[in-house]
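Asks: with the sequence up front, the predicted model follows.
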Amino acid sequence: MKNMLSVATAMSLWLVMIAPAQAANGNVAAGQAKAAVCAGCHGADGNGGADPLWPKLAGQDSAYIAKQLADFKSGARKDPIMAGMAAPLSAADMKNIGAYFASLKPKPGAAQDAQLAKQGEKVYRGGDAKMGVSACMSCHGPSGHGIPPRFPKVSGQNAAYTRKQMLAFKAGSRANDGEIMTRIAFRMSEQEIKAVSEYMAGLH
């Protein structure tokens, strides 16, 4: 009887301990229900829709997704479509949606231009000392999986989407993630941005 009570007590304590963690990370099932409308652009499996300018979200860090949704809602990050989508979401909804997309399995991407990707690899792994551009992998990791929650996963992302975002950082029209990307992208040429975006599309 004592052993049974000890097991029951241990289980109760364990449930108490994991409940706050689950709440902090979001509820996948609740996120899936809320994210049903997202499939039109981001794909039913989170691996992207028909337009390459729409990002893949499968496997992305949950906290990063929640932050971007909050920024779309507040206007810190500008996008007319996403502003409308994020407007009715609560902070809990955003966490849940983030947890759902983080739980999905990302499909490996592929570079379409091998020569361009080779140019991009040099910048991704070695930076551009002459222009004061640090290696992309110093923040996003050698395999592009990021350092969550601040630095997102970039491997396998649509090249067109990555290029669009980097050009936005370069122009200063996107500044919701601190100054690091703004400073780095500003110093990169448009050709370097195009090459790095192509390389990251096939990185995994």
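Replies: Done, it's in. Residues are numbered from 1 along each chain as shown.

Asks: use CA for all of it now, contacts and neighbours both
Replies: OK.

Asks: for the protein, just list every one of the helices.
Replies: For the chain, the helices defined by DSSP state H cover 2-25, 28-34, 39-42, 62-74, 80-86, 91-103, 114-126, 137-140, 159-171, 180-187, 190-201.

Asks: of all those helices, which one comes closest to residue 51?
Replies: Taking Cα to Cα, helix 39-42 is the member of these nearest to residue 51, at 7.6 Å.

Asks: surely residue 103 is in contact with residue 29?
Replies: No - the criterion here is Cα atoms under 8 Å, and residue 103 misses it with residue 29 at 10.3 Å.

Asks: the two - which one has more neighbours?
Replies: residue 103 (18 against 13; other Cα atoms under 10 Å).

Asks: quick check: chain neighbours aside, which residue is closest to the more buried one?
Replies: Distances taken as Cα to Cα, 6 or more residues apart in numbering put residue 59 closest to residue 103, at 6.1 Å, once the chain neighbours are dropped.

Asks: presented hereafter is structure B, for comparison with structure A:
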Amino acid sequence: MMKVAWLLAALLVAGNSWAEADQARAKKIVMGSCFLCHGEEGESASEVFPKLAGQHAEYIAKQLENFKSGKRKNTAMIDMVSRLTPEEMEALGKYFAAKSAPPETVKDPDLAAVGRYIFYKGNKFSGLPSCATCHGKDGMGTASLPRLAGQYASYVQAQLKLFGKRERTNDNAVMHSVAANLSPLEMAAVAEYVSGQ
């Protein structure tokens, strides 16, 4: 019994050491290039770039891999991730997932109110499903679907437009038909709402 307890303790210490080494490696990568656009804590330097803080680790790692493979198009990101290993992508995902992601201040409460309705109820007149069906009632997403809560409204709106035009094809294909059914007003409204979640 003592050998088992000792072995478990040794594995725990080794696991913690590996986790600390991964975080140190991720921080070095972040400070080398990621922080320029996404900020040291994943808070993002501009609404053009997504906030990574609080995003799911697996989702971040998948996006990095998609940029590297060319499945997701963005010349700047393709160059940035070209030398990252799968382990480094995973470490970066965990690094940003551990950061806090405060919501944005809603700039247009009336628009956000329309977005709230669409987020939870969809639009039965156009056949639009609710966003909460996939992204969760709080917009927190899953390991395979992004967290929307607290993301910049302009970034969310830009991504919805790309999905609607089928210019973003690396993620859930369902988003193509969903985004294609969103009017410009609905896109802006949903984006404004989730930014304040």
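Replies: Done, it's in. Quick caveat, the model's predicted, so the values are computed rather than measured.

Asks: read off where stretch 147-160 of the second structure ends up in the first structure.
Replies: Taken onto the first structure by TM-score structural alignment, stretch 147-160 of the second structure occupies residues 153-166 there.

Asks: what does the residue nearest to residue 103 of the first structure align to in the second structure?
Replies: So residue 59 of the first structure corresponds to residue 54, using TM-score structural alignment.

Asks: for its match, what are its contacts?
Replies: Contacts here follow Cα atoms under 8 Å, 6 or more residues apart in numbering; on that basis residue 54 of the second structure touches 96, 97, 98, 99, 100, 101, 147.

Asks: quick one, which of those are buried?
Replies: Buried by 16 or more other Cα atoms under 10 Å: 96, 97, 98, 99, 101, 147, out of the contacts of residue 54 of the second structure.

Asks: just put those in a markdown table and tack on distance to residue 80 of the second structure.
Replies: Shown next, in a markdown table, are those (distance: Cα to Cα, whole Å):
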| residue | distance to residue 80 of the second structure |
| --- | --- |
| 96 | 16 |
| 97 | 19 |
| 98 | 22 |
| 99 | 21 |
| 101 | 23 |
| 147 | 23 |
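
Asks: which one of those residues is nearest to residue 18 of the second structure?
Replies: Among these, and counting by Cα to Cα, the member closest to residue 18 of the second structure is residue 98, at 16.0 Å.

Asks: what's the counterpart of the closest one in the first structure?
Replies: In the first structure, residue 98 of the second structure lands on residue 103 (TM-score structural alignment).

Asks: returning to that earlier point: a markdown table for the contacts of residue 54 of the second structure, including distance to residue 121 of the second structure?
Replies: Listed next are the contacts of residue 54 of the second structure as a markdown table, based on distance: Cα to Cα, whole Å:
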| residue | distance to residue 121 of the second structure |
| --- | --- |
| 96 | 31 |
| 97 | 28 |
| 98 | 31 |
| 99 | 30 |
| 100 | 28 |
| 101 | 25 |
| 147 | 18 |
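
Asks: from these, pick the one nearest residue 34 of the second structure.
Replies: residue 96 (10.8 Å).

Asks: residues near residue 112 of the second structure, how many?
Replies: 23.

Asks: name the nearest residue to it, ignoring sequence neighbours.
Replies: residue 193 (4.2 Å).
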